[in-house]
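> how would this look folded up:
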Amino acid sequence: MARTQVGIIGAGPAGLLLSYLLHAEGIDAVVLEARSREYVERRVRAGVCEHPTVELLREIGVGARMDAEGLPHHGFSLRFDGADHRIALTELTGKSIMVYGQQEIVKDLIAAHEAKGHPVEFEVADVELSDVDGERPRVRYRDVDGKPRELQCAVIAGCDGFHGVSRPSAPGLKPIDREYPFAWLGVLARTPPSHEELIYTYHERGFALHSMRSPEVTRLYLQVPQDEKIEEWPDDRIWSELSARLATSDGFSLHEGPILDKSVTPMRSFVAEPMRYGRLFLAGDAAHIVPPTGAKGMNLAVADVRVLSRALVELLRHNRSELAESYSDTCLARVWRAEHFSWSMTSMLHTAPGADDFQRRLQLSQLRYTVSSTAAATSLAENYVGLPFE
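So this is what the prediction gives:
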């Protein structure tokens, strides 16, 4: 049986960043991941990094490629009434965001682990957590060769996402959730972005988002019905619908190109309270999900593990438990602020099935107020660039 101080389940941004922060403080950690390294390095997810996330990655020394290849953005557009209305993030807040794919952050963190010899085990199977309410929780699993292994830990960090094994291993958590009556059809296209910044579009046919991953690759989204099948969306239909929703009165031109990937993602809000059970701590999507409209998912995971890393250093090095005991409450304060922001952006920009003219006029009223009021625009900008860490 092997031993470590912190067993980390999941090699996404949360698990890898937590491991890196702990190793920097002299705390042993082992990361276990069910997928292959190739899979997690190519898994396309979030692309917007909040200001605090960018600053943290720079601070710990893993931000060099992000600064070289990422795309700093100082604003974004709300598009409605056939026109763009820019939210000037930097002018309003003094801060900016960085467009840099989650998979690129994962690549950077894996490379940093490799360079320092920190252990990450890929392609593990049959992961089971036990004794999480005791002093020595255990992780049983099969390694890449199928051999049974057991890892004894002082603490387990569940960073394995919404469908992982960690949250079901914590009995008594209270799930609080909401499902939305629509989904996002997301595409990755090999074509230069059609606009220098993100465009969030309110349209009577449904929401659309123009984003990007690089100067050569564009990320685009369409609101679709909740039960939509990707087979119903050939490439020509996708481009036609995007063109219709993103059209402006001044003749906006959408760049088209080969679609590299497309998928339909359901929309939900979910929070599990508390984010801790005994010696098992949940972080990131294992504990909470936000609609992607507010670009908060990965950034919340980063905020979680920043708090958790400090709590575990205090607990395991100094035998002080105050930060560990307050971990859940500390994180949930930020989580619920992000949940509200993401819900409000979603509600303001999406067309609900069966929505009547009253509801549509309320949405347009809110959009017009947001872009005409400095106070309203500043509030949106402050939340979007990321509230300061505690």
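> CA atoms for contacts and neighbours, from now on please.
Will do.
> list the helices and strands the helix or strand where S309 lies packs on?
Per DSSP states H and E: S309 is located in helix 297-318. Where contact means 3 or more Cα pairs under 8 Å, 6 or more residues apart in numbering; DSSP states H and E, helix 297-318 is packed against helix 13-24, helix 51-59, helix 322-325, helix 327-349.
> What are the buried residues along the shortest one?
In terms of neighbour count (16 or more other Cα atoms under 10 Å), helix 322-325 has its buried residues at L323, A324.
> before we move on, what about stretch 7-24?
In stretch 7-24, counting by 16+ other Cα under 10 Å, buried: 7-23.
> which residues of the stretch 51-200 of the chain fall in helices?
Shown for the stretch 51-200 of the chain, the helices assigned by DSSP state H, counting those that start in this stretch span residues 51-59, 64-69, 89-93, 102-116.
> coming back round to it: can you list the helices and strands packed on helix 297-318 in a markdown table and add distance to A311?
A markdown table is the format used below for the helices and strands packed on helix 297-318 (distance: least, Cα to Cα, whole Å):
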| stretch | distance to A311 |
| --- | --- |
| helix 13-24 | 10 |
| helix 51-59 | 17 |
| helix 322-325 | 5 |
| helix 327-349 | 7 |
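> For R306, find the nearest of these.
helix 13-24 (7.2 Å; Cα to Cα).
> what number of residues lie near E38?
10 (other Cα atoms under 10 Å).
> so how far is K116 from it?
The gap separating E38 from K116 is 20 Å, by Cα to Cα, to the nearest Å.
> Kindly report the same for S240.
49 Å.
> same question, A381
38 Å.
> quick one, which of the two is more surrounded?
Per other Cα under 10 Å, whichever of A381 and K116 has more neighbours is A381, with 23 against 10.
> Shouldn't that one be within a helix?
Yes. Under DSSP: H, G, I helix; E, B strand; the rest coil, A381 falls within a helix.
> To compare with the earlier structure, here is another sequence to fold:
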Amino acid sequence: MTKKLRIGFVGVGGMGQMAHLSNYVVLQNECEVVALAEPRRQTAELVAKRYGVPQVFNDHNELLKSAEVDAIVAPQPFRHHYAIIPDILRAGIPVFTEKPLALSVKAGEELVRLGEEHGAMHMVGYHKRSDPAMEYAKSLVEQWKNSGEFGKLQYIRVTMPPGDWVNGADKPLSVDEPFPAIDKELGPDEFNEDQTNHLDAFVNYYIHQVNAIRFLLGESYRLTFADKSGVLLAGESDSGVTVTLEMAPYSTSIEWHEHIVVCFQKGFVRIDLPAPLARQRAGKVTVMRDNGKESPSYLEPIMPNLSAMRNQAKNFIAAIRGERPAPCLAKEALEDLKLAEDYIRFMARYELNSKGAIL
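Okay, here's the model as predicted:
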């Protein structure tokens, strides 16, 4: 029988509870949550009692010193990563953090360096890679690329307007306590305050889609264009595939619209993803085939009743055990920050031009 992993949690705020803790405690044959660190003591005790966590600590250093854990889930705000995650990596313990890796490339590079130096796996929470629909689509895209039956991969489009990402999820347990004072990571040295705020907003909301494009491409890509209104960015992959991200062509009030279309010359794979906090609901896949040899067809395979967040927890556990690779490690997540900084620099050119500067 495979030994159950002992999991420690560093932070049990809103996302910590709704997106992560609730998805680990039910995997009773695979792991057990044995400790949590949370400086808001009343909230910590309330959460520990609700989820049956036996040990409670004030901070991550106390947990590292006194708890026996095989891995740590640290769902911290990303601008706190640089102040907390290095200690976990230095301890050589596998760690999961939310996306993005950090705010800046500089901080991200240091986290990657520490993980490699101390042999600590660092998985970054791009949960969309763990959606069963995305896993299915990725496998099919690779099959088509290898077979050539549907021509070349030539275009990927992602559309994700602002919408109801919470999807009616239950509110997390909490007590009216102040959050601890933790200095936030500063922005890149060359960025002014407005540019840092723009970077913060972009990586908080759209870095999932930046990452998902690379996941489906299977290769890196670079930014080639962004419109001044902030609706669209475009890029090109190493092999010449065009990609676009439609960020805010419109907005929705009570729905979530997120679509990805992977286009080959003779067919496409479309993924429609549910709201991030939807409970045990996978995305939908539509496959169109028209290779000229058989009658054109559409296929909509049935996905399991499994959410991306739950499957992500399973994937982290499997990666720790060496059963399969982690969906996204820190080194790859660093590439997202590089593109994000390039995007902010690109957008800054419009501001310079409006002031009469030479582009």
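> Got a TM-score for the two of them?
Here the TM-score for the pair of chains, by TM-score structural alignment, normalised by the length of the second structure, is 0.34; 172 aligned residues with a Cα RMSD of 5.5 Å.
> Tell me which of the helices of the stretch 51-200 of the first structure approaches T330 of the first structure most closely.
helix 51-59 (16.4 Å).
> Okay, buried residues for that closest one please.
H51, P52, T53, V54, L56, L57.
> Report the inter-axis angle for it versus helix 102-116.
Interaxial angle of helix 51-59 of the first structure relative to helix 102-116 (axes from the mean of the first three to the mean of the last three Cα atoms, to 10 degrees): 20 degrees.
> Remind me what helix 51-59 of the first structure packs against, helices and strands.
Using 3+ Cα pairs under 8 Å, 6+ apart: helix 51-59 of the first structure touches strand 97-99, helix 297-318.
> Identify each buried residue in the last one, please.
Looking back up the chat, that one is helix 297-318 of the first structure. Buried, per 16+ other Cα under 10 Å, within helix 297-318 of the first structure: 297-315.
> Can you name the element that comes right after the helix or strand containing E135 of the second structure?
Assessed by DSSP H and E, E135 of the second structure sits inside helix 132-147. Using DSSP H and E, the helix or strand that follows helix 132-147 of the second structure in sequence is strand 153-159.
> Which strands or helices does that following strand pack on?
Other elements packing on strand 153-159 of the second structure under the criterion 3+ Cα pairs under 8 Å, 6+ apart are helix 207-217, strand 242-246, strand 259-264.
> The helix or strand just after it vs helix 207-217, what angle?
Going down the chain from strand 153-159 of the second structure, the next helix or strand is helix 193-205, by DSSP H and E. Put simply, helix 193-205 of the second structure runs at 60 degrees to helix 207-217, going by the same axes, to 10 degrees.
> So which bits of helix 193-205 of the second structure are buried?
Here helix 193-205 of the second structure shows Q195, T196, H198, L199, D200, F202, V203 as buried, counting by 16+ other Cα under 10 Å.
> re the thing from before, may I see the helices and strands packed on helix 51-59 of the first structure organised as JSON lines, with distance to L246 of the first structure added?
JSON lines is the format used below for those (distance: least, Cα to Cα, whole Å):
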{"stretch": "strand 97-99", "distance to L246 of the first structure": "20"}
{"stretch": "helix 297-318", "distance to L246 of the first structure": "25"}
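> Out of those, flag the one nearest P148 of the first structure.
helix 297-318 (27.4 Å).
> Tell me what angle that closest one forms with helix 102-116.
Helix 297-318 of the first structure and helix 102-116 are oriented at 30 degrees to each other (the same axes, to 10 degrees).
> any idea how far G7 of the first structure lies from R317 of the first structure?
16 Å.
> can you check R178 of the first structure too?
To R317 of the first structure, R178 of the first structure is 39 Å away according to Cα to Cα.
> next one: A83 of the first structure
From A83 of the first structure to R317 of the first structure the distance is 56 Å (Cα to Cα).
> again with L92 of the first structure
41 Å.
> swap in R37 of the first structure?
31 Å.
> just L32 of the first structure next, same as before
As for L32 of the first structure, its distance to R317 of the first structure is 23 Å (criterion: Cα to Cα).
> what about the nearest residue in space to V120 of the first structure that is not next to it in sequence, which SS state?
Distance criterion Cα to Cα, 6 or more residues apart in numbering; nearest residue to V120 of the first structure, sequence neighbours excluded, is V31 at 4.7 Å. Three-state assignment for V31 of the first structure (three-state DSSP): strand.
> any chance of the helices of the stretch 51-200 of the first structure in JSON lines, plus distance to Y221 of the first structure?
Conversion of those to JSON lines gives the following (distance: least, Cα to Cα, whole Å):
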{"stretch": "helix 51-59", "distance to Y221 of the first structure": "23"}
{"stretch": "helix 64-69", "distance to Y221 of the first structure": "23"}
{"stretch": "helix 89-93", "distance to Y221 of the first structure": "22"}
{"stretch": "helix 102-116", "distance to Y221 of the first structure": "17"}
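> now the angle from whichever helix or strand M288 of the second structure is part of to strand 259-264?
In the assignment (DSSP H and E), M288 of the second structure maps to strand 284-289. With the same axes, to 10 degrees defining the directions, strand 284-289 of the second structure sits at 20 degrees from strand 259-264.
> how far off helix 132-147 does strand 284-289 of the second structure point, in degrees?
20 degrees.
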